[in-house]
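[1] Sequence first, then the predicted structure, then my questions.
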Amino acid sequence: MKECINKKEKLINHINELKNQKNAIILAHNYQPREIQEIADFIGDSLELCIIAEKTEADIIVFCGVDFMAETAKILNPTKKVLLPEIVDSECPMAHQLPPEVIIQAKKEHPDAKVVIYVNTLASAKAMADATCTSANADKVVNLFEEDKILFGPDNNLAYFVEKRTDKKIIPVPKGGHCYVHKMYTLEDAKKVKAEYPDAELLIHPESNPELQDIADYVMSTGGMVKHVLNSPVETFIIGTECDMISRLNIELEKVGKSKNLVPLRSDAICKSMKNITLEKIETCLIEEKYEVNLDKEIIEKAKVAIDKMLSLNK
């Protein structure tokens, strides 16, 4: 056991040395395993990491997340080197549900609609959008437009969340777009865990099914969950999103000397793609400076317009 701890410490020390030598920064999504979150310079949801990526002065960005996230960092930092520690198994299945041809067809059918797409999409899709959004600001982004019709994708459950918060007609693209992790949750899950923890607040991510959103105490992004749990007087929370969100919450609670009872709505709600990054892969990534994210210049320029529209909300 002691040997394992020493090996891990050496690995972390080497990663930190490499970061300093190469002026690199490590960004980690809330769904990364705890040991990855702990060595990151910044942890966050998609919006928070977008903002950090845009402002960083680092020469190298190591993105511990999935493919579309690293692409977004590259779009915001086209002259910087953006690295993804794992390339083979880094795909976000939902991001691949909205290829450009689906957007092209939807625009033909609804030429008077604006296109707002989730940042959980590939750069080629972002390049066709009028704006991107995250689960933290989707309704606000939609309301930036005067048009009454909005093509919104790829997550249909997030589209439901937005439609309840705007007067606009939201047209989900594609039909059936979803996150397989959040699709796991059922009313039976909620009733079962709520019966076990009757005083707990149920926090549900807007990628979850409408029936879960409708009975939740709060429907919010992962960033919203952090703020809520830290500031709420409630002691027990049922967390309806990917399981390692509890790791992020515990890290933040420990920083301020607090402790809360955090219960996963389902213990098997795991994003497999998020678990493929390891400390060893981060070390290799920094040593060999792989795997670099490269995008076509035209796609970067077009996609940045859509991302900047979203980021204008924070300026």
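    Perfect, thanks for sending it. Numbers count the residues shown, from 1 in each chain.

[2] Please make it C-alpha for all contacts and neighbour counts, starting now.
    OK.

[3] where along this structure do the strands fall?
    Taking DSSP state E as the criterion, the chain contains strands spanning 24-29, 42-44, 60-64, 81-83, 114-118, 131-133, 149-153, 169-172, 201-204, 218-219, 236-240, 261-264.

[4] next up, a second structure to put side by side with the first:
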Amino acid sequence: MVAQLYETTVATAAELIAEINDLRRRRNAIILAHNYEYGEIQEIADYVGDSLGMAQAAARTDADVIVVCGVYFMAETAAILNPQRTVLIPDANAGCSLADSITVEQLRAWKAANPGAVVVSYVNTSAAVKAESDYCCTSGNAERVINAIPADQTILFLPDMFLGSYLRQKTGRPLKIWAGECHVHAAIRPAMIEQKRAAMPDAEFLIHPECGCVSSAMDDLARGAIDSRGTYILSTEGMIAHANRSPASRFVVATEIGVLHRMRKAHPDKQFMPVDESISCRYMKLITLEKVRDSLRDLREPVTVPPEIAARARVAIDRMLAL
């Protein structure tokens, strides 16, 4: 399996990897990478996974330096969990359109309009928003978080409207949902699924609950318009686990294309195709081998969270990790 490359040559990549490995040893550093990163970034990481897995890995590490190859809120989470360690992000411009869809001022106003409501924030939020939340969740444990809240409690779910809609249908809870979206997942529309299904009727379809098509997909599944035997709505880690156990040989994956690297690496005998080649996060792809090297060499782009915000945000994060 050839790692997904960007602009480095093979020789340059090999030299950079050698430098990174040497710096990692000397710094006593750990590199955490998200599933959506370039394949060669995933290859150098000590841990690769989703937001929840990265938070769990950050919580249990004894490294002196944590390099977060992901987007900024992930580095903030690592810093909240490790106030005594150095947390770095190779490019501080690696933001998140979903996290940017709600500000802490907007959340405070929403809470004021709904006194007594329980606030559940998707992990794709700033530390300041997490500090105003009662629970954090990821797509992998969001349903468990919602079900853990007493049935008589009003729930404000933010910021992803597609995941919120999915949870409302899945749990039957009357959630109040913030109208935010991820620019990558919002681009995945029902027509893409329909076209791929018509072209590849034998493939299994793995759909992320953040996707713009997921509410339509759930409705079609309930009505029998989509064959439920070949369609699965899963978190990124759920997709990988499903591919590991499924006897199918072909899969269409409706989420960011970076996740295909792990799938193809684990199962070179199976075929994994994106629902569309354009489904790529421009923020995740800001992280390169050169930037990881520079971050370790110069301790560049440290990420810190003010203690008063970190203490409050940690309550919501710890509840997420407990579930």
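    Cool, got the structure. Predicted model only: the values in this text are computed from it and were never measured.

[5] What is the burial count for residue 21 of structure 2?
    One way to gauge burial is a neighbour count; for residue 21 of structure 2, by other CA atoms under 10 Å, it gives 15.

[6] no wait, residue 21 of structure 1
    For residue 21 of structure 1, the number of neighbouring residues by other CA under 10 Å comes to 10.

[7] Under the alignment, what does it map to in structure 2?
    Residue mapping for residue 21 of structure 1 onto structure 2 gives residue 26, with TM-score structural alignment as the criterion.

[8] what does stretch 49-61 of structure 2 correspond to over in structure 1?
    Under TM-score structural alignment, the alignment places stretch 49-61 of structure 2 onto residues 44-56 of structure 1.

[9] what does that stretch contact?
    Under the criterion CA atoms under 8 Å, 6 or more residues apart in numbering, residues 27-30, 42-43, 61, 69, 72-73, 76-77, 119, 134, 136, 221-223, 311 lie in contact with stretch 44-56 of structure 1.

[10] Repeat the analysis, applying 7 Å as the threshold.
    Contacts with stretch 44-56 of structure 1, where a contact means CA atoms under 7 Å, 6 or more residues apart in numbering, come from 28, 29, 30, 73, 76, 77, 134, 222, 223.

[11] Ok, stretch 11-23 of structure 1 next?
    Stretch 11-23 of structure 1 has contacts (CA under 7 Å, 6+ apart) with 25, 58, 59, 60, 283, 286.

[12] redo that, cut-off 10 Å
    If you take CA atoms under 10 Å, 6 or more residues apart in numbering as the criterion, stretch 11-23 of structure 1 is touched by 5-10, 24-26, 35-36, 38-40, 57-62, 279-280, 282-287, 289.

[13] which of these count as buried?
    Burial by neighbour count, 16 or more other CA atoms under 10 Å: within the contacts of stretch 11-23 of structure 1 this picks out 24-26, 36, 38-40, 58, 60-62, 279, 282-283, 285-286, 289.

[14] Quick one: map residue 270 of structure 1 onto structure 2.
    Structural alignment (TM-score structural alignment) places residue 270 of structure 1 against residue 280 in structure 2.

[15] quick revisit: would you format the strands of structure 1 as JSON lines with distance to residue 194 of structure 1 included?
    JSON lines is the format used below for these (distance: least, CA to CA, whole Å):
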{"stretch": "strand 24-29", "distance to residue 194 of structure 1": "28"}
{"stretch": "strand 42-44", "distance to residue 194 of structure 1": "27"}
{"stretch": "strand 60-64", "distance to residue 194 of structure 1": "33"}
{"stretch": "strand 81-83", "distance to residue 194 of structure 1": "41"}
{"stretch": "strand 114-118", "distance to residue 194 of structure 1": "30"}
{"stretch": "strand 131-133", "distance to residue 194 of structure 1": "31"}
{"stretch": "strand 149-153", "distance to residue 194 of structure 1": "31"}
{"stretch": "strand 169-172", "distance to residue 194 of structure 1": "31"}
{"stretch": "strand 201-204", "distance to residue 194 of structure 1": "8"}
{"stretch": "strand 218-219", "distance to residue 194 of structure 1": "14"}
{"stretch": "strand 236-240", "distance to residue 194 of structure 1": "8"}
{"stretch": "strand 261-264", "distance to residue 194 of structure 1": "10"}
